Structure formats: structure tokens, C-alpha cells
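> The sequence and its predicted three-dimensional model are supplied below.
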Amino acid sequence: MATSRLFRISAAFFAATALLISGCSSGPSSTPGAAGPGRGEDADASGAGRAPKSALAPLPTAVPADLRQYYDQKLSWHACGVSGFECATMKAPLDYERPGAGGDLKLAVARKKATGPGKRIGSLMVNPGGPGGSAIDYLQQYAPEPAAVRARYDMVAMDPRGVARSAPVECLSDKEMDRFTQTDQTPDDAAEVTELANAYRKFAKGCEARSGKLLPHVSTVEAARDMDVLRAVLGDRKLYYVGASYGTFLGATYAGLYPSHVGRVVLDGAMDPSLGPRQVNIEQTAGFNTAFTAFAKDCVEHSDCPLGTKSAEDAGKRLSALFKKVDAHPLPTGEDRHLTESLATTGVIAAMYDEKAWPVLREYLAQAEKGDGRGLLTLSDSYYERDPDGHYANQMYANPAVNCLDLPPAYTSPDQVRADLPRFRKASPVFGDEFAWASLNCAYWPVKPTGAPERIEAKGAAPIVVVGTTRDPATPYAWAKGLADQLSSATLLTYEGDGHTAYGRGSSCIDKAVNTYLLDGTVPPKNKRCT
């Protein structure tokens, strides 16, 4: 089943994509055990979508005495992975409100030093999204580009707390995760609703059993505070940063907490931190519908389109019919797992992140129409980061751990989901039910949320560039406009096109604008639009 609020592209499948991004949306989070910086009474915890009046307040500029040991640490670098990369381990407090009381975390860091020519600008941190995407994996795969930026910056990545190499959240065995992903996420009767709710409960209990001590301390605010420690440890006065998808929320949170530390920050495929969880899920559902409509319009122009050649609307009906057929009779895949409706839907959703995957999706849908589920299962596995040996990466565990801490649950009972099904179906006739029931995933989480919707203004920050794609499925364009409107120093750069995020994905106009900003600090012209 597709994890609710996940913004992602699988690097394993879409290797040509510049920034790894992931699927689950998160909202602003506050520090565990405290009211949190700038947290107001009128924050929209209900999820109705009303923009909260409160704004994230900055932390004191002076480093507290009990955190000085972390800011003053020296990293021990060693060669690792791909040639030219160095790795190190950075220490951070488990609980920033009580440094040392709960022990420390060891956070994995990697870098590739600036190659020249030209004067080194600083360290450029990257985050590919998720939450749960490995920044180090991304860095080691894509650091060679763009060459002009790589020449002037040390390229740096840190796997956030709870992710990959940094005290990873663990939840289920691989076999248990296989069963979880096959659970019917469009229940047709009370028994299937109970089965789905029990699957969410088992998932949450597994996370508590394996990672209970860590779960209260993987919020986005804490990850942003880790970034400031790393900035200082690297010797940079300012943060230089490129974040994609959820990485935009992480970067915006950093800017809100440390506006005076902002250097050059790019937020690509932006999230709107002021939205409540229900509104986030509804709008993301509509975003995927927009992306599917674009795919369908393209598909019906091909004589071999497995969804017909009439119209995008008719293609949607035929895809829904295929899902129902697979729900009744899961398809063989050549292995022990069959392609269930949930896995089939996830496979289609995975291909919505990048229009380069559309020809592959046409091929795999044609296979499914003929009773062969192997292709769509491959897409689904790429989404879940399941390797050929059946092992799952940590992303699908870190993802809800962060999301369910950053925002209140969108729904707390199946009855609430049922009541809102018409809104989801209106947002997407094809994916509405799937996204609605996926929004129940935080209802049974073992740790109470510490965050709430909150505006991020980052008053006093240096200029920030926010990038939005007009037909982005996972982070709708309206979110980029919303974040750009909130951030006091933001400039919105628009890509008129398909797919999730824009930088490094084929638009020379976008790449030139972002690279110019990163290299000399010149922001794009107001209202600049690229194709």
C-alpha cells in the first residue's frame, strides 16, 4: 500500500532523475516535550486546512552552553564509497531539550570536496526528500552534476536522524512488510476495513517494539537542528542547501529556526507547512489526479495505449476497471507474491513522479491487461525500495515515524475516513479511495504528535528560491506558491511541466536560474516561468 503523504522517486528505478524525492507530506513539527518554537494556540491541528496565525519562531542565535560540545566537535573523515568521497559520524543529542539525558545519536555524514576551478563558496548540503530518503545515497549517485556547482562547493549530505545510516527506525521484518504492502487499501466491506486498521496497528506496534526510544525524537525540527550543528562543524557561517520535496519542509524549517544563518537555499517541489493534515492529503490526491490526467492524455494519443484511445476520462475508467479486476483476482508475477490491487495502484502511482516513466507504464499496464503482473510489481517494488532479495530499505519506516510526529493524524477512525470519501473521490476518481484510506495510517501511532500546521516566515533570512512545477503530482504547485508567500525573502521560480520537482530534470531554463543563484547569489526575476 502506498504510504500516506510520501513524496518520492526511487533512485533505483528512475536513475536519471536529479533529486530523489519522497512521498509523504509532513507539516511543521515542534520540539518533543515542549510547546515548540513559535507554536500558537490557534494552530490548525484539526486538519481543516485553515492557515494558522502562528508562525515558527527562531531559536536564540547564541549556542546554549549545554549544546556547545556538539557544535565544537571535530569530525574524523575517511575515504568511503565512490572515489573522491569522504565519510564521518557526527554526534547529536537524542533530545535537544535535555542534551545528554537520553544519550546521543550518531549521524552519518558524507562529502565530496570542491574540485575547482574558482574560489570555494562553502558546503552545499542536499536532502532528497521523503521523509526517509537517504541524502548520502543521493549524493554519491548524483554529486557529479552539475559540474559548475560541484566545482565551487563541497557537496555534503547527512542522513537525517532515523534514516538509513543515522540510527535508522526499524518496524517490520521483510516478510511482514511484504504482507503489509499487499493489504487491501480500498476496503469493500467491514471485514476489509478491520483488516486494514489491524495492519496499521501492527505496523505501529512493530515500530514501537524495535525503535521505541527513538520515535519521539525524529521530528523535522530536530533534524533541522542537526543541520545547524553540521553547518557549524563544517566551519560555515551560513547554510547553503538544496532540498527537494519533503526536503523543502526541512529547509524551510531550518530557515524559520535560524534565519540569520541562511545563505543560499533552494526549495524544489515545495510543501506548504501551514496546511492541516486532511487538506494536505486531499490536495495531494488532486495532484496525482492532475498527473494521471496528463499521462492519460498522452497515452490515448498512442495506438498501443492499454487504456484505449478515446479520452483521458475514459482511460481513467478503464484503469479503475483494471484495479477492480486485480482486486478480485490478483495477477501472477512469476514469484511467490501476486500483484494485488494495492500493489498495482502503487506501481501506477510510482510512475506518476516522472514523465520519463510513462512509456514503461504503458508497457506494464498492457502486460497487466493480459494477466501478467510482473511489470507493475517492479514499479511497486521501486516505490517501496524493495530489492531483488526481498529486503526493504528503511525509508518506509522512517517516513511515517517523521510524518506522524510532525502533524496530528488526518483521521482517528475508519468512520472519519468513510465520511470524507466523497471529497477524495472528487479529487481523484481513480486514486481517491486509496489515498483516503492511506490517510488513516497515523491514527494508531504509538507516539503523540509534537507538531502542528504553522506558517514559516523566516524574517531576516537571505533570499531563498522556491521552485514549483505546475503539474507536480506529489507536491502540488499551489504549495510552492503558499510557501513562497509565507517566506519573507522567497522568490518563486515556476516550471510549466510534468513530474515531481524541476531542478536537474531536463529544463535548461530552471537549471540555469538555480545554478546562477547558487554560484553568485542572483535570484531569478520575479514571476519567472520556465518550460
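Yep, it's here.
> From here on, just use CA atoms for contacts and neighbour counts.
Noted.
> the strands in this protein, which residues?
For the chain, the strands defined by DSSP state E cover 6-8, 22-24, 78-79, 85-93, 104-112, 122-127, 153-158, 239-244, 262-268, 464-471, 490-498, 529-530.
> residues in contact with Thr285?
Contacts for Thr285 (Cα atoms under 8 Å, 6 or more residues apart in numbering) come out as Phe424, Ala427, Ser428, Phe431, Gly432, Phe435.
> Ranking by neighbours, what's the top pick from these?
Phe435 (27 neighbours; other Cα atoms under 10 Å).
> Surely it is in contact with Asn281?
Yes - here Phe435 reaches Asn281: they are 7.2 Å apart, a contact under Cα atoms under 8 Å.
> ok, how many other residues are close to the residue lying closest to Val233 once chain neighbours are set aside?
In this structure, Val233 finds its nearest non-sequential neighbour in Tyr71, 6.0 Å apart by Cα to Cα, 6 or more residues apart in numbering. When neighbours are defined as other Cα under 10 Å, Tyr71 has 21 of them.
> putting a second one here so we can go through both:
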Amino acid sequence: MHTRRTPRRTRTAAALIASAALLLAGCSSGTPTTSRAGSPVAGAAAALAPLPGSTPAALAPYYAQEPAWRDCGVPGFQCATVKAPLDYAEPSAGDVRLAVARKKATGPGKRLGSLLVNPGGPGGSAVGYLQMYAGIGYPAEVRARYDMVAVDPRGVARSEPVECLNGPAMDAYTRTDITPDDEKETEALVSAYRTFAEGCGAKKPELLRHVSTVETARDMDIVRAVLGDEKLTYVGASYGTLLGATYAGLFPERTGRLVLDGAMDPSLSARRLNLEQTEGFATAFTAFAEDCVRRGDCPLGGKGTSPEKAGENLTAFFEKLDARPMSAGDADGRELTESLATMGVIAAMYDEAAWQRLREALTSAMKESDGAGLLVLSDSYYERDAGGAYSNLMSANAAVNCLDLPPAFESPDDVRAALPDFEKASPVFGEGLAWAALNCAYWPVRATGEAQRIEAKGAAPIVVVGTTRDPATPYRWAKGLAAQLSSARLLTYDGDGHTAYGRGSACVDAAINTYLLKGTPPADGKRCS
């Protein structure tokens, strides 16, 4: 991958494992065309319009807040609560309370301000990410000069979380068959989606109408102001790139140093976005399969086995599970189903460091009929703990996606019509990922957003990072976003896994650190390996 490998900074928060695969729940609409450099850009999609430069009087009290920082139980970190209007169109209608955490700059050197971080999702806890990784794992020279700051987006984790189902109900939901073979199984899948949506709609119905990416980006501007920063400095990964790009589109003159790592393209249609992500997982699986068979102990085939044949072998294993789930030694009596096994494999596609673990889990399952390893990987994807409790990742993910943009599919018939394209994109994952995109069709709140180009004219240079074999945010999305943003600098990592910063490439890290510390962006088109 690169000539000198630095120690990998392992991201232990499960939200990072799941951050972008969950985007399949509900994506965007619009028709893509081609931009400069051949990247897909939706020519028919309108550009996101910036907000007025002055702060409306009704919002002035929010911008004038002084957060009361307190010890939050994690050494070195402080926490506070910041209020934002529930509805920006009617600020008097009530507030949402946002959880904010920070780790103050350690020095030496002049403090550069606050650096906000977001791990993606939507639904990943930024506060948890800061406390578990970014606040201690970011480069020391960056932590020395910046206060490291995170805010859980509205509806997420500590910020008035959206909750849809309890633990046992989520167990049932996650094992639902997502490759229905007949009408009865299709009805069961639709029923599961309806039950999930009804659970979300029964709690905090007003909040459910106000968890969009645009509203969260506006919340970030309030946080920027109460932190005392004139401009926003920000590193967002995966969905966090959409959040950061949206901020830049709304507030270009307040945009400082932005790093968008594992970029999303906001201009693509729902079907195109889902289809290209399916292709991304196929690309990642090919890389995994090639590595697996080369080692000689691969359960998907011996040396010389093609990735296509390895995929056929995995598909055959999934089909066996579809017919008869496998024991997984679970304390709650759960078995390994086809759907859980599929999510376990997908979870491991995010980081090549997990390939050995996946190889071992597949060996145990395929050769010893022990599904425990794949079930553990699946649980990490869904953020299920050993006691059977789930974080609100899945609930928040659906709530944001289904509000942001119209559903990818409106009915089972729509999915069936699209299956040939999805199965061509990925013979292993295509069918399941197509059906996974149906859930927003039953959401209790209509989408308020639409696909749009983001230009952010007038913004300072923005670094867009893409990884060539990223499974969840395909490289073409980084090219697409960079083609839209007027001040983008595209930084390419030729490698595997999801996102690039802090994952072992000295070249990527040096380019981003220089930008954050000195304000000097990498040359547009710079490549690292």
C-alpha cells in the first residue's frame, strides 16, 4: 500500500464500522450527468443556496449562548449543552439540546481554535468518537494546537436521540430476511420496515420532522459561534463529508479549513447512489477474496481461485443459511441467519485490518458450522452490546436519511425491477442491498430535502479525500464532490478500506496535517499510496 507503514490507529467505536453502509437506507434523487474530469454530477439538480451572511434576530440568542463546561467523567474532556431551535423556520416553537464535548489544546504552540470532528453515519456519535479516538488518537501536533470538539447531531446519541425499537425488537428486525424468495417473505420484510417506521413515529414525532442534514449543519454554525471561532475548522468522515459540504454550501464565508474524508456526492439519484455503493462493496470484496485465496487457508477457495468463484462460494453459503440458520453460541439464543451473516461480511469490508478476522469467522462458519464470529461482526455493525442493547445508530440513520431525500424505491415492484442492475453490480451483495433501500418507502414523515449540487462559492480551499477501493463511499463520489465544490482540492489514496486519514498512510496524514496546521492545502489531484 505504501512504502513505510505507520501503526494503524484503530477506530474502536462501532459507529465507524457502520458509518456508510447504512446510507443505503435512503439516499438521494436527481439525474446525473458528467462534469469536468468525467465525474458524475447531477446537471438537473439545483445548487444549494447559501444563507444570508447576517444572523436573523430570532436566532441571535442561540448564537450568544455561553456554554457551561463541566467534567464529563472522561479524563481530559469537558462537556456542555448547547441549544438550537427545533425548527429554524419558527425558532419560537421550541429547542433541541445538543451534547458537546471538547478536549482543550495541549500546546505547545499558538492555539488555532476549535477543530470539530464527525465520524459519519448518519447516526454515529461524534462525542463518543472524540472521547474514544479523535481526542487521543489524532496527531499530537494537531491536538496541541486545536481544541478537539464534537457535537452529537440532533437525534443522535446524547442529543435527544431518536429511538424506534427496543433490544428484542431490534434482534427480530436485524434477522429479517432481506432476500425474499416469495410473496410471503416479501410481506414479512415490508412488515418489518413498517414496524420499524411506526416505532420511530410513535416517539418524538416533532423531532422526527427536524433531523435533516441542513438543520444539523445550521446547528454546527451555532456551535462554532458559541465556541468563539470566526470560521469553522472541521474534519468529517463518510456521511460527515455531506454534513461538512452542506455547511460550506450554507455558510461559505464562515468556512475555514475543511477536510471531507470518504466523500459523498450529494448530486446523485437514489438508485444511482445505491447502485454505486453496491459496486463499491463488490470492489472491496474482490480485494478481500484475492488476499484470502493468496494465503492458502481461505474458506472461499484454494490458491488460484478467482474472486468470481470465491463470490459464488460465499453466495452458496448464504443460501444455506437462508434455508437453515446456524448455531452461533449466543447467550440469547440467536442463530446466524443469512441477513446477519451478510452484515457481518459487509462490516469487515470497511477496514482491511479486519480481513483476517473475517477469514477466521468464515472458516468457523463454513467448515465447523460455528456462526459466532460472523454474529460478532454483525453486532459491531448494528452497535449491539453483549447485554442485547442497541445504540440509536440505526434509528437515527433512518430518521436522517428518510427526511433528507425521497426514498430510493416506493414499492417491492420497484425493487424487483432494479434487481438485475444491482445483481450485476455485485452478485454477492446486490440483491440484499437493493431490498435494504426500500425501508424509507414506509417512513412516517415525508422527505423535506432533495438532491443538489454543492458549490460553496467563496469558501476557502476544501480538501476532499477519496480512497480508490473504498467499499462504502466509492472513489467516484469523491471526484463528483470535488468537481462541484468551487474551491476543492482532491486528495486520492490508492488503497483499501473506508476513509484515509489516520489509517496508516504517512502521505495522506502529512498532507492533511499540513493543511490543518498551516492552512496550505495539497495540490489538487495529489495521490498517495
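Cool, got the structure. The structure displayed is predicted, hence computed values, not measured ones.
> Now the TM-score, please.
With the length set by TM-score structural alignment, normalised by the length of structure 2, the two chains reach a TM-score of 0.93; 507 aligned residues with a Cα RMSD of 2.0 Å.
> Counterpart of Asp147 of structure 2 over in structure 1?
Mapped onto structure 1 by TM-score structural alignment, Asp147 of structure 2 lines up with Asp154.
> Tell me the counterpart of Leu273 of structure 2 in structure 1.
By TM-score structural alignment, Leu273 of structure 2 lines up with Val280.
> now that match: how far from Ala223 of structure 1?
Val280 of structure 1 sits at a distance of 21 Å from Ala223 of structure 1 (criterion: Cα to Cα, to the nearest Å).
> try Cys509 of structure 1
Distance, Cys509 of structure 1 to Ala223 of structure 1, by Cα to Cα: 32 Å.
> do Met158 of structure 1 as well
As judged by Cα to Cα, Met158 of structure 1 and Ala223 of structure 1 stand 10 Å apart.
> Over to Ile464 of structure 1?
Look at Ile464 of structure 1 and Ala223 of structure 1: by Cα to Cα, they are 20 Å apart.
> If you count surrounding residues, which of the two has more?
Legend: neighbour count by other Cα under 10 Å for Ile464 of structure 1 and Ala223, higher for Ile464 (26 against 23).
> Could you report the neighbour count for the closest residue to the more buried one other than its chain neighbours?
Excluding the flanking residues, the one nearest Ile464 of structure 1 by Cα to Cα, 6+ apart is Ala490, at 4.6 Å. The number of residues packed near Ala490 of structure 1 is 25, by other Cα under 10 Å.
> What's Gln73 of structure 1 aligned with over in structure 2?
Match for Gln73 of structure 1 (TM-score structural alignment): Gln65.
> Only the buried residues of stretch 126-143 of structure 2, if you could.
Buried residues in stretch 126-143 of structure 2, counted by 16 or more other Cα atoms under 10 Å: 126-131, 133-135, 138, 141-143.
> and what of stretch 79-99 of structure 1?
85-96, 99.
> and that stretch, how far from the chain's centre?
Here the centre of stretch 79-99 of structure 1 is set off from its chain's centre by 21 Å, with Cα atoms, centre = their mean, to the nearest Å.
> Could you list the residues in contact with that stretch?
Outside stretch 79-99 of structure 1, the residues that touch it by Cα under 8 Å, 6+ apart are 31-34, 66-67, 70, 73, 75-78, 100-113, 140, 214, 217, 222, 226, 229-230.
> Buried among these? Make that a PyMOL selection.
Of the contacts of stretch 79-99 of structure 1, the buried ones go into a single PyMOL selection, burial set by 16+ other Cα under 10 Å:
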select buried, resi 31+32+67+70+73+104+105+106+107+108+109+110+111+112+113+140+214+217+222+226+229+230
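> Contact partners for Ser426 of structure 2?
Thr278, Glu279, Phe281, Ala282 are the contacts of Ser426 of structure 2 under Cα under 8 Å, 6+ apart.
> What lines up with it in structure 1?
So, by TM-score structural alignment, Ser426 of structure 2 is matched to Ser428.
> For the stretch 51-200 of structure 1, which segments count as helices?
Applying DSSP state H, counting those that start in this stretch to the stretch 51-200 of structure 1 gives helices spanning 68-71, 135-142, 147-152, 174-182, 190-211.
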